[in-house]
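**Q** how would this look folded up:
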Amino acid sequence: MNIREANKLDYPELRKIYLESRRKNFHWAASEEMTLNDFDNDTIDEHIIVAEEDNHLLGFASLYLPDNFIHNLFINPNYFGKGIGGQLLNASIEKMNKPLRLKCVSENHKALKFYEKNGWKKVIEEGEKEKYWVMIYE
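**A** Sure, this is the predicted structure:
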């Protein structure tokens, strides 16, 4: 598996991964409101890294480098449980300066367990309509 910076040629596949992963896993969200354009809107000014194997994109992370913040980490649903998220997370940590932060929706129990297993700590739960945990990695 190769981790590299994304380029514009990756975007059509990244849009699909973002949409399919959210529709499959975000049981608390209205999947009918999700679109392919969400990827572009949700990654403005972010540094994007991808995991690929045999010229096939498996997942991505989008990072807001000025704040050492992981904004998105998504895996193609067909490749869950294969260590891709951990490799993207490690590459993200290497790209930024500690402490790093991220926010994880409180309803996303799988993701919360994943981050905690990888050394992230819950700091505070915030949000009004949708609750999320601010997490830190030191």
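**Q** use CA for all of it now, contacts and neighbours both
**A** OK.
**Q** And the longest strand seen in the chain, what's buried?
**A** In the chain, assigned by DSSP state E, the strand with the most residues is strand 56-64. Neighbour counts using 16 or more other C-alpha atoms under 10 Å place Leu57, Leu58, Gly59, Phe60, Ala61, Ser62, Leu63, Tyr64 of strand 56-64 among the buried residues.
**Q** Let's compare: structure for the following, please.
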Amino acid sequence: MNKNITIRPFAESDRERLREIYLLCRIQAFYWCDSTQFKLEDFEAHIIGEQIHVAMYGAVIAGFISVWAIDSFIHHLYVEPAYRAGGIGKALLALAISMYPKPLTLKCLVKNELAINFYKRQGWQVIENGSDVLGDYYLMEYR
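**A** Predicted coordinates for the structure are as follows:
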């Protein structure tokens, strides 16, 4: 792991920055959706009951992962665009793999090809197809 990257548990002081990252990344990743439907407040609604881990690049919050621990389900993994390709996503996944029982699962929207390719490079496999309000998705698994 890059020595500039550290991962720590969520602190309340992280909330505003994570809200911003969540909104920005969703607007960029889900380009086919009407982005006016995405709001800063979505962060709170979408992470209820989840364990959140924050990735720091030096002193900067660069991304986060949230996990529904009961099912070892990765609900969100977002990295600030300026910090992508620096190992932060890999570090967040590695933390989840080390902390939660296997198999781990996640959903990735079919149109989000960059993310699908990222997960496949990290050893994740598509095990099911589904559909929700944002479109078709793959259920992916890591054993």
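**Q** Any idea what the TM-score is?
**A** Overlay of the two chains. TM-score (TM-score structural alignment, normalised by the length of structure 1): 0.96; 138 aligned residues with a C-alpha RMSD of 1.0 Å.
**Q** quick revisit: and the buried residues of strand 56-64 of structure 1 as JSON lines, adding distance to Ile44 of structure 1?
**A** Shown next, in JSON lines, are the buried residues of strand 56-64 of structure 1 (distance: C-alpha to C-alpha, whole Å):
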{"residue": "Leu57", "distance to Ile44 of structure 1": "20"}
{"residue": "Leu58", "distance to Ile44 of structure 1": "21"}
{"residue": "Gly59", "distance to Ile44 of structure 1": "18"}
{"residue": "Phe60", "distance to Ile44 of structure 1": "14"}
{"residue": "Ala61", "distance to Ile44 of structure 1": "13"}
{"residue": "Ser62", "distance to Ile44 of structure 1": "9"}
{"residue": "Leu63", "distance to Ile44 of structure 1": "10"}
{"residue": "Tyr64", "distance to Ile44 of structure 1": "9"}
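**Q** for the residue nearest to the spatial centre of structure 2, helix, strand, or coil?
**A** The residue lying closest to the centre of structure 2 (C-alpha atoms, centre = their mean) is Leu77, at 0.7 Å. Of the three states, Leu77 of structure 2 takes strand under DSSP: H, G, I helix; E, B strand; the rest coil.
**Q** Counterpart of Ser35 of structure 2 over in structure 1?
**A** The equivalent of Ser35 of structure 2 in structure 1 is Ser31 (alignment by TM-score structural alignment).
**Q** so where does the residue nearest to that match when sequence neighbours are not counted fall, helix or strand?
**A** Computed as C-alpha to C-alpha, 6 or more residues apart in numbering, the closest residue to Ser31 of structure 1 that is not its neighbour in sequence is Arg23, at 5.2 Å. Taking DSSP states H and E as the definition, one finds Arg23 of structure 1 inside helix 11-25.
**Q** Where does the longest strand of structure 1 end up in structure 2?
**A** So strand 56-64 of structure 1 sits over residues 60-68 in structure 2, by TM-score structural alignment.
**Q** Show me what Arg15 of structure 1 aligns to in structure 2.
**A** Here Arg15 of structure 1 is matched to Arg19 in structure 2, going by TM-score structural alignment.
**Q** what about the closest residue to Leu57 of structure 1 other than its chain neighbours, neighbour count?
**A** With C-alpha to C-alpha, 6+ apart as the criterion, Leu57 of structure 1 has its nearest non-adjacent residue at 5.9 Å, and that residue is Ala51. If you count neighbours by other C-alpha atoms under 10 Å, Ala51 of structure 1 ends up with 23.
**Q** In contact with the aligned residue in structure 1 for the residue nearest to the centre of structure 2, which residues?
**A** Per TM-score structural alignment, the equivalent position to Leu77 of structure 2 in structure 1 is Leu73. Going by C-alpha atoms under 8 Å, 6 or more residues apart in numbering, Leu73 of structure 1 touches Gly59, Phe60, Ala61, Ser62, Gly85, Leu88, Leu89.
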